[in-house]
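K.L.:
My questions concern the predicted model and sequence given below.
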Amino acid sequence: MLVMCKKIYPSITVDYREVPSGIPDILKEKYCFIEMKRMKTGDYVINEQVVVERKTKDDFVVSLIEGRLFKQCYHLRKSAFIPTLIIEGNPFCTGHAITREAIRGALLSVSVAWQIPINYTSSVEDTVQMLWMIAQQNQNQQQVLYRRGYKPKTLYKRQQYFLQGLPMVGPKIAAELLQHFGTIEGILKADEKSLLAVPGMGKERIRKIKMFMEGSAKKLASRGL
C-alpha cells in the first residue's frame, strides 16, 4: 500500500479491459496503488481480499441474455476473495428485449442463490466512489474479519495466516510465496530479486513488506504507520 500524508492507501488490482472506462485513472488520482493485469475473474481485486465484478446496466442485461452472468457468478464464488457485483445504472431501463421479471429473477439469483452482494451506482464517478469506500472499509476491518478468532488447524494454513499479517499480502499472494520458497524462513530471508520472481509480487509490495519487517516500531508509530 502507498504511504502518503501519513496515511496508508489501499491497493487495487485492475483488469486492463477496464482502462476505457477511465476508472483506473481516477483511482490513481485518489492515491490508490494500482496494478494493471489481465484477470481471469472479476474486474477489480481490492487489498487482495475483495473481488469486484463491474457491469454497466447494458452489460448486465446482455450477459444475462447470452448466458454469461451465472458462469461469472460461479467463478466469483470459486475465487479466494470476497465477491461483490457493482451494477452501474438501472438494469430495468435498457433497450434490450427482456422482461422485468427476468431481470428481477436474475438479480435475486445473484444475491440469494449465489450469495453475491449487489451494489448499485449511477455513473463512473459513483462507481469510483463505491470502490474507494469498499477499499477503505476493508482496509479498516480486515484484521477483524480475517484474523481475530480464526485459528487455522493445519501447519500450511497457519503459515498462510502468518503471511497475511504482512502489508499487501492476501490469501493468493501468501499461497504463491509458500509455493515458491517452501518455508516462512525462506520468504523472510529472500532478497528483492528472488521476491520479484513470485507471481503477483511487485517492487511497491516488496518495499512495504521490507519496511514492515525492518522498520523501527517506535519510528513507525511516530509516523502513524
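P.N.:
Alright, I've got the coordinates.

K.L.:
Only C-alpha atoms from now on, for both contacts and neighbour counts.
P.N.:
Will do.

K.L.:
Return the distance of K71 relative to L155.
P.N.:
34 Å (Cα to Cα, to the nearest Å).

K.L.:
what kind of secondary structure is K55 in?
P.N.:
Under DSSP: H, G, I helix; E, B strand; the rest coil, K55 falls in the strand class.

K.L.:
Identify the residues contacting it.
P.N.:
Residues counted as contacts of K55 (Cα atoms under 8 Å, 6 or more residues apart in numbering) are L85, I86, I87, E88.

K.L.:
neighbours around the third one, how many?
P.N.:
Which is I87. The local packing of I87 (other Cα atoms under 10 Å) involves 21 other residues.

K.L.:
in terms of contact, does it touch S123 like I think?
P.N.:
No - using Cα atoms under 8 Å, I87 is not in contact with S123, being 9.6 Å away.

K.L.:
Where is the longest helix in this protein?
P.N.:
Ranked by number of residues, the top helix in the chain under DSSP state H is helix 124-146.

K.L.:
chain center to that helix, what's the gap?
P.N.:
Mean-position distance between helix 124-146 and its chain equals 9 Å (Cα atoms, centre = their mean, to the nearest Å).

K.L.:
dropping in the other structure now:
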Amino acid sequence: MSRILKTSLFYPLEVIIDDREPISIEKKLLEKGNLLVQRKRLEVGDYMFDNELIVERKTILDFCASIKDGRLFKQIGKLANCTIPGILILEGKQKDFKATDFSAPAINGILISISVGFKIPILRSKGIEETVSIMLQGYKQLTKESFQYYRSHPRRRKFKKKKDRHFHDKIHILEGFPGIGNERARSLLEKFQTLGRVFQSRREEFLDIKGIGPNTWSQFQEILKK
C-alpha cells in the first residue's frame, strides 16, 4: 500500500465516502491500511481522495435508473464542472444491461455523451473489489508525475458557450428507443429541452410530436418502466 501512497502529501491517505454508499466498500478500503476514512454527505461524487480525485460510482442498475429519473446528467454535470478531476466507475457485468431493457445504442449514446461531451473518463468494474482497486490506482496515476501542479493549479474545464453543447449526444440517446428516429428525437428535444423532461413527459405531450403515435409511446414507456 505504501507504493500507492508514496506521492501523497498527506499521510495516511484521506478518503471521504458519501454516507449513502455501501459499507462493504469502506471495509475493502480499510483492509488496504494507511487510510483515514470518514463518511459524510458529498455534494459531488461518491468518493474523494485527498481532495485530488472525485469518483462517481454507479452500478449498472442504478446507472439506468438515474437516466430515467433525470439524476444522471445532473450528477455528471456537477462532476464535469468541479475543479477537482473526476471519473465515473460503472460497476457490474455486461449482462446486467439486459435486465434494464435499454437498447445498446441508447446506452452507447449516453456513455459517449459522458466521455466525449462532458470529458469524464468512464472505467468499468465487475465488482466492489475491482472498484476499490481502480479508485486507488486512479489516485496513484493522477498524482504520480505532477502532484504539485494539480494542487497549485486545479484543472478547470472550459467550454465554448453554445445553446446546448450536448444536443447531438441527446439526439443519439433518443434514437436508440423504438420508433424514434433522428427527426422525432430532434422534435422531442426542441419541445422538452432536456432528456429528463422527455422521460417524465405526459402521454398527451409526447403524442403531440408529429409522427409519434400511441404505439411508440407505449414502447417508450415500457422500456423506461422496466
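P.N.:
That came in fine, so what should we check first? Being a predicted model, the structure only gives us computed values, none of them experimental.

K.L.:
Which one of the contacts of K55 of structure 1 is nearest to S111 of structure 1?
P.N.:
L85 (9.1 Å; Cα to Cα).

K.L.:
Mind checking what secondary structure N90 of structure 1 has?
P.N.:
Taking three-state DSSP, the label given to N90 of structure 1 is coil.

K.L.:
oh sorry, the question was meant for V55 of structure 2
P.N.:
strand.

K.L.:
residues contacting it?
P.N.:
G45, D46, Y47, M48, G86, I87, L88, I89, M135.

K.L.:
Which position in structure 1 pairs with the third one?
P.N.:
Just to be clear, that refers to Y47 of structure 2. Aligned counterpart of Y47 of structure 2 in structure 1: Y44 (TM-score structural alignment).

K.L.:
Now for that match: which residues touch it?
P.N.:
Contacts for Y44 of structure 1 were tallied using Cα under 8 Å, 6+ apart; they are I12, T13, V14, D15, V51, V52, E53.

K.L.:
Also M130 of structure 1?
P.N.:
M130 of structure 1 neighbours (Cα under 8 Å, 6+ apart): T121.

K.L.:
do you know how far it is from N140 of structure 1?
P.N.:
For M130 of structure 1, the distance to N140 of structure 1 - Cα to Cα - is 15 Å.

K.L.:
what's the answer for L85 of structure 1, then?
P.N.:
From L85 of structure 1 over to N140 of structure 1 (counting by Cα to Cα), the distance is 21 Å.

K.L.:
Neighbour count for the two, which is higher?
P.N.:
Taking other Cα under 10 Å, L85 of structure 1 and N140 do not tie; L85 has more neighbours (21 against 11).

K.L.:
rewinding a little: in strands only, show me the contacts of K55 of structure 1.
P.N.:
Among the contacts of K55 of structure 1, the members found in strands (DSSP state E) are L85, I86, I87, E88.

K.L.:
In structure 2, what stretch matches stretch 119-135 of structure 1?
P.N.:
Counting by TM-score structural alignment, stretch 119-135 of structure 1 corresponds to residues 123-139.

K.L.:
just how off-centre is that stretch within its chain?
P.N.:
15 Å.

K.L.:
Name the residues of that stretch that are buried.
P.N.:
For stretch 123-139 of structure 2, burial by neighbour count (16 or more other Cα atoms under 10 Å) applies to R124, S125, I128, T131, V132, I134, M135, L136, G138, Y139.

K.L.:
Check stretch 61-75 of structure 2 too.
P.N.:
So, applying 16+ other Cα under 10 Å, buried residues of stretch 61-75 of structure 2: F63, C64, A65, S66, I67, K68, G70, L72, F73.

K.L.:
Show me what the last one lines up with in structure 1.
P.N.:
So the one you mean is F73 of structure 2. Under the alignment (TM-score structural alignment), F73 of structure 2 pairs with F70 of structure 1.

K.L.:
so where do the helices sit in structure 2?
P.N.:
2-5, 23-31, 60-68, 71-81, 104-112, 128-144, 147-152, 167-175, 182-192, 195-199, 203-206, 214-225.

K.L.:
now those in CSV, with distance to Q38 of structure 2?
P.N.:
Listed next are these as CSV, based on distance: least, Cα to Cα, whole Å:
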stretch, distance to Q38 of structure 2
helix 2-5, 18
helix 23-31, 9
helix 60-68, 23
helix 71-81, 20
helix 104-112, 30
helix 128-144, 16
helix 147-152, 21
helix 167-175, 37
helix 182-192, 40
helix 195-199, 33
helix 203-206, 45
helix 214-225, 36
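
K.L.:
returning to that earlier point: show me which of the ones in strands among the contacts of K55 of structure 1 is closest to K172 of structure 1.
P.N.:
L85 (20.2 Å).

K.L.:
which residues does the aligned residue in structure 2 for the closest one contact?
P.N.:
Using TM-score structural alignment, the partner of L85 of structure 1 in structure 2 is L88. By Cα under 8 Å, 6+ apart, the contact set of L88 of structure 2 is V55, E56, R57, K58, I120, P121, I122, L123.

K.L.:
What lines up with the fourth one in structure 1?
P.N.:
This means K58 of structure 2. Checking TM-score structural alignment: K58 of structure 2 goes with K55.

K.L.:
How much space separates that match from G67 of structure 1?
P.N.:
Separation of K55 of structure 1 from G67 of structure 1 (Cα to Cα): 15 Å.

K.L.:
swap in A135 of structure 1?
P.N.:
Distance of A135 of structure 1 to G67 of structure 1, given as Cα to Cα: 30 Å.

K.L.:
now do T99 of structure 1
P.N.:
Remark: distance between T99 of structure 1 and G67 of structure 1 (Cα to Cα) = 15 Å.

K.L.:
now do P24 of structure 1
P.N.:
Distance, P24 of structure 1 to G67 of structure 1, using Cα to Cα: 28 Å.

K.L.:
What of V19 of structure 1?
P.N.:
To G67 of structure 1, V19 of structure 1 is 25 Å away according to Cα to Cα.
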